[in-house]
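J.: need a 3D model of the following:
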Amino acid sequence: MVPAAERGATRIADRAVARIAARAAREALEAEPEVTGVPYGPESDPRTTIDVHRPPDRDGLNGEARVRVAVELPYPCDIGARCGAVRRRVVSRVRELAGMTVRQVTVEVTRLHSAPLDAGDTGRVR
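T.: Here you go, the predicted structure:
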């Protein structure tokens, strides 16, 4: 019988890493209590692009990637804290599930949702 270490390697597609990063971003946003103001659905899910610089080697380690995440946030909120939470979660989950070190996570806020404005209120918001 061939030893396990010599049987082959598992390759994780860039698309799979992008999906892991998108799910991690959503998990980070859902962990915050204020996020209920964002109507999540297919059109508002975090979108990711991945640039894999080095795929993981045979033992599933030493891969390296850069991630770009586009998110929608409620307004008002602490945008810096939300983006920081997304960065930390993406780095952690991609390392854990894909065996890659994420060297850079760029978070782009594509839209801010204001609950009164999304509800159709036209009055002044304070």
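J.: please make it C-alpha for all contacts and neighbour counts, starting now.
T.: OK.
J.: identify the residue spatially nearest to the residue nearest the centre of the chain, adjacent ones excluded.
T.: Closest residue to the average C-alpha location of the chain: A25 at 3.0 Å, with C-alpha atoms, centre = their mean. Spatial nearest neighbour of A25, excluding adjacent residues (C-alpha to C-alpha, 6 or more residues apart in numbering): V86 at 5.0 Å.
J.: could you also give me the structure for this next sequence, so I can compare it with the first?
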Amino acid sequence: MTSVAGAAGTLDEPRGRPAVIAPGERGATRIADRVVAKIAAQAAREALGPLPPEAAPPHVTVAVHHDTARVRVHLELGYPCDIGSHCTQVRRQVVERVRALVAMEVPEVAVQVERLHPARTHGVAQGRTR
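T.: Predicted coordinates:
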């Protein structure tokens, strides 16, 4: 019987047994959609900074296919604000954090602003008065 030794293990030629595979080469890693969604939600919170007290935190849904994640972020923002700038910051942060932490490409981040919360001032009426 002839044995061939290599970095990955030993192969016994006559019996045709497979070589022992190094631990780093075995198996597969699957990251659940909900894990990617939690990472994206945290990234959106980081991008937005402090929100109005009555605003809900960002809600994220994700569809993962192989190494690609499509993300939808639902936000509530303070009013007045630069909505476009906030959405751009959220997109960038979500793409960067998901790519860095789970090594997935994010070709699409759809941001939906669900509600605007007007700034409250102490005892001063806002808007139109009669």
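J.: drop the TM-score for these two in here.
T.: Remark: TM-score between the superposed chains equals 0.76 [TM-score structural alignment, normalised by the length of structure 1]; 109 aligned residues with a C-alpha RMSD of 2.2 Å.
J.: state the distance from the residue nearest to the centre of structure 1 to E6 of structure 1.
T.: 35 Å (C-alpha to C-alpha, to the nearest Å).
J.: please name the residues that touch the alignment partner in structure 2 of T48 of structure 1.
T.: Using TM-score structural alignment, the partner of T48 of structure 1 in structure 2 is V60. By C-alpha atoms under 8 Å, 6 or more residues apart in numbering, V60 of structure 2 lies in contact with 37-38, 40-41, 71-74.
J.: where do the strands sit along structure 1?
T.: Taking DSSP state E as the test, the strands found in structure 1 are 47-54, 63-75, 100-114.
J.: all helices for structure 2, in order.
T.: Residue ranges of the helices in structure 2, as given by DSSP state H, are 33-48, 83-102.
J.: make a markdown table out of those helices and add distance to D12 of structure 2.
T.: Output for the helices of structure 2, formatted as a markdown table (distance: least, C-alpha to C-alpha, whole Å):
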| stretch | distance to D12 of structure 2 |
| --- | --- |
| helix 33-48 | 42 |
| helix 83-102 | 38 |
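J.: what's the spacing between the residue nearest to the centre of structure 1 and M100 of structure 1?
T.: Distance of A25 of structure 1 to M100 of structure 1, given as C-alpha to C-alpha: 16 Å.
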